[in-house]
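> Take this sequence and fold it.
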Amino acid sequence: MKAIVNTARGAAAENLHLLDIERPEPAPGEVRVAIRASGVNPSDCKLRSGAQGPMVADQVVVHNDGAGVVDAVGAGVDAARVGQPVWLYNVNRSPDGVGQGVRGTAAEYVCVRAALAAELPDGIDFDLGACLGVPAMTAHRALFWAGSLRDKTVLVSGGAGAVGHAAVQMAAAAGARVIATVSSDEKARIAAEAGAEIVLNYRQGDLADQIVAALGAKSIDHLVDVDLAAHIDMLPRIMCSGGTVGAYATASNLTPAMPFYPLAMSNIAIQPVFVYSLSQAQKDVAISDINDFLRVGKLKPRVAARFALSDAVQAHEAIEGNSLIGNAILEI
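So this is what the prediction gives:
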C-alpha cells in the first residue's frame, strides 16, 4: 500500500516520502480502516520538524486524524463493524497519548484499536470526518471540562482557527453567548458565521479594553484559549468570579508567569488541555457530543485545502506557512 513516511526530523520536503509499504493486518482488539481522508494538523508538522522530540523509529507513518471505512477486524471485535464508516483520532500516538507512535492515517490502510475508530454519522462525508480528531476533541474538552455552558458568556480566542472554529460552533449549539477574537476581517466573517455574536480583532487595540467596552468588566464566564501567555494577565479583569479557562496552547511563551493572587481573588480556574492524553471516559464523552452536534448540523469543520496523498509535503508547508484558514486534508 502507499503511505507517507517520515524518516528523519526536519523539513517536510526532505523527510516526508511516499513509499510502498506492507498492508497491515489487524491484531486482536483492532480494526483495519481503508482511509479516504487524512487530517493534517499543526501538531503533525511540529512532530515531523523535531519541535517535540526525536524520532521514535526509523520510519513513521504520519498523521493522527482520518476517516474511512472499516474493512477488516481482529479477534474480539464485532464483525458487524466491517463496512462501517468511521473517523479516527490519536492514531499517531503512543498508547498513553504522551508520545508519538509509528502508525498514522497518511496511508491507504491503518490498523487501530477499535476504540480509536468512532462511528461517522450518516450524511457526514469523509473529508469532514478527517477534521474531527485533534481540532474538535480539543475544542470539546477546552469548552466543557467545567460543565454546562448554557446561558453563559464564552470567549473563544482564535475563533477562525481549526480548534477555535469548532469551539465557537459547539458553544453556540450548547446555548452559550459566544464572543470570538480574530486577526483579520476574513477571519471575523468566518467566526461570525460559526455563531459568534461579537467578534473582536485583537490587532485593533488592547484586547482587554475591547472586551470591557463591549461587555463590561468581569463579564466572561468561560474562555477557550489558544495562547494563555498572551492573555493570562487580563484574566482577572475580564473573567467573572468563579470563571473557568480551557487553555490548549501558549505559543507566545511556553512558561507563562501566573498572577496568582489576582486570579485567586476571583477564584478563576485554569485547565490546561492536551487532547492526546485525555482519559478514555473523557474521549468517549467528546465523541458522543461531537457526533450529536454533527447529526443536527451544529458542527461543520471548515476544510480550507485538499491535497492528494502524494502532495503531503505541500500540505505540511501550507500549514507551516500559515496560509490556510481552517483544516487541511489529504484525499486518498
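> all contacts plus neighbour counts: C-alpha atoms, from now on.
Will do.
> longest helix in the chain, by residue count?
For the chain, the helix with the greatest residue count under DSSP state H is helix 280-295.
> That one packs against which elements?
Packing contacts for helix 280-295, counted by 3 or more CA pairs under 8 Å, 6 or more residues apart in numbering; DSSP states H and E, involve helix 137-144.
> what's the helix it packs on packed up against?
Helix 137-144 packs on helix 162-173, strand 220-225, strand 239-247, helix 280-295, going by 3+ CA pairs under 8 Å, 6+ apart.
> what's in contact with the second one?
Applying CA atoms under 8 Å, 6 or more residues apart in numbering, the set of residues contacting strand 220-225 from outside is 139, 142-143, 152-158, 164, 167, 238-240, 242-249.
> got the buried residues for it?
The neighbour-count check on strand 220-225 (16 or more other CA atoms under 10 Å) flags 220, 221, 222, 223, 224, 225 as buried.
> Now the second one, please; I'll put the structures next to each other:
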Amino acid sequence: MKAIVHHGSGPADVLQLTDRPVPEPGPGEVRLRVVVSGVNPTDWKSRSGGYGAVDDSEAVPNQDGAGVVDAIGDGVDGLTAGDRAWATLAAYQRPTSGTAQEFTVVPVERVFQLPDNAGFDLGAGVGIPAITAHRALTIAEDGPARLRPGALGGRTVLVAGGAGAVGNAAIQLARWAGATVVTTVSSSAKAVLSRAAGADHVVDYTTQDVAAAVREVAPEGIDIVVEVAIGANAEADLAVLKPLGTIAVYANNGDRPFAPEVRRFMGLNARLQFVLLYTLGWDRLRAAGDDVNAAVAAGAFRVGEEAGLPLHRFALEDAAAAHRAVETATVGKVLIDVTPAT
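Just a heads-up that it's a prediction; the model follows:
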C-alpha cells in the first residue's frame, strides 16, 4: 500500500512516499481504508520535533482521518466491515498508525461511526479540533460535562480566533448547545468565516478594543473563554470574564510569555484550565466524540467555506505541501485525498 513516512524529525521535506505492507488488526483493533486524512498543527509539530526528540524509526504522520472499516479484530463490537468511520489520535503511541496511508490499524476506542449525513471530508475534519473544542466548552465548574441542545443555554462564550479549526468547531458546538457566541478575528475575511460558522458577534482585534467591544455585546461578561493565545490575550480575557468564569487554554499562538496575575484571577474566582487531548483519557474522548457525532447528525456541525472552514486539498504524494500549508497558518482545513471514496 502507499504511505507517507518519515524517519526522525525535521522539516516537511522529510516526508516521503513509499510502500508499506497492509497491517492486520489484532484484538480490539480496527483496520480503516483511509479515504481522507486531516492535517492539524499537532501533526507538523510532532514531525518537526516540537514535542521532543524523535528517533529514527519509521513513522506515519497525521492523527485524524476518515474512511471505510476494512477489517476488525477479535473482541470489536459496534463496527463491521463496510462501515464508514472517522478516527482520531490514530498515531498516538502508535507511530506507524497515522492516517497518511491507504490502510491504518487503530484501537476501536479511537474510531467513530460516521453519521449517514456526513461525508469523508467532515469525518477527517472533526477529530482533534472538535474534541478540543468540546473539552474547552465542558470544563466550567458549574457547567455541563456533555454537550447537547440547551446544555449551554443562557451562557456566553468567547472564542479567540474564530476562523481557526478549533475556533470554528467551538463556535458550531457552542451554538448547537445554546450559547451566545462572541469571537475575535484579525481581518474582515475571517469575520465573514466566523459568521458563517454561526458566531453571534465578531470583534476584529486589529481595529477594535477587544474588552470594550465584548462588554458592549455581553455587558454581564463571559462565562467561558476558548483561548488560542493566552500570552497575548490574558489581559482582555480578565477584563471580560465573569466571576466564576473559565478560561480554557488549548494553545499559545505567538508564544508570548504568560505570567498570571494571581490576585486578579483570585478576585474573579476564575478557573484557568489547560487542554491537551493526549492525556485526557479515553472515556472523556469517547464521550466528546459521541457528542460531536450527535451535532453532525443534527446538521449542526459542518465543514467547507459555507460553514466558515474552507477546504484545501492535496494528493497523498503532496503530503509535504499539505504539512507546510498548516505550518504557515493557512486559513481553513487541510485535507489529503488518500484513496477513492468508492
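> Which residue range of structure 2 does the longest helix of structure 1 align onto?
Per the alignment by TM-score structural alignment, helix 280-295 of structure 1 matches residues 282-297 in structure 2.
> can you pull the buried residues of that stretch?
Within stretch 282-297 of structure 2, the residues scored as buried using 16+ other CA under 10 Å are 284-297.
> Stretch 89-96 of structure 1 too?
Using 16+ other CA under 10 Å as the test for burial, stretch 89-96 of structure 1 gives 89, 90, 91, 92, 93, 94.
> same question, stretch 5-15 of structure 2
Within stretch 5-15 of structure 2, the residues that count as buried by 16+ other CA under 10 Å are 5, 6, 7, 8, 9, 10, 12, 15.
> and that stretch, how far apart are its ends?
In stretch 5-15 of structure 2, first residue to last residue: 6 Å (CA to CA, to the nearest Å).
> Quick one: neighbours of residue 141 of structure 1, just the number.
Neighbour count for residue 141 of structure 1, taken as other CA atoms under 10 Å: 25.
> do residue 213 of structure 1 as well
10.
> That one belongs to a strand?
No - in this structure, residue 213 of structure 1 is helix, not part of a strand, as judged by DSSP: H, G, I helix; E, B strand; the rest coil.
> tell me, which strand in structure 2 spans the most residues?
Taking DSSP state E as the criterion, structure 2 has its longest strand at strand 29-39.
> mean distance, that strand to its aligned residues in structure 1?
Taking mean CA distance after the TM-score superposition for structure 1, the mean distance separating strand 29-39 of structure 2 from the aligned residues in structure 1 is 0.5 Å.
> which other helices and strands contact that strand?
Using 3+ CA pairs under 8 Å, 6+ apart, strand 29-39 of structure 2 sits against strand 64-72, strand 103-107, helix 120-125, helix 319-327, strand 333-337.
> I'd like these written out as TSV, with distance to residue 95 of structure 2 added.
Output for these, formatted as TSV (distance: least, CA to CA, whole Å):
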stretch	distance to residue 95 of structure 2
strand 64-72	13
strand 103-107	11
helix 120-125	19
helix 319-327	17
strand 333-337	18
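> And for the residue mapped onto residue 120 of structure 1 from structure 2, the neighbour number?
Aligned counterpart of residue 120 of structure 1 in structure 2: residue 114 (TM-score structural alignment). By other CA under 10 Å, 22 other residues sit near residue 114 of structure 2.
> Leaving out the residues flanking it, which one is nearest to residue 114 of structure 2?
Closest residue in space to residue 114 of structure 2, ignoring its immediate chain neighbours: residue 85 at 4.5 Å, by CA to CA, 6 or more residues apart in numbering.
> Done for today, thanks.
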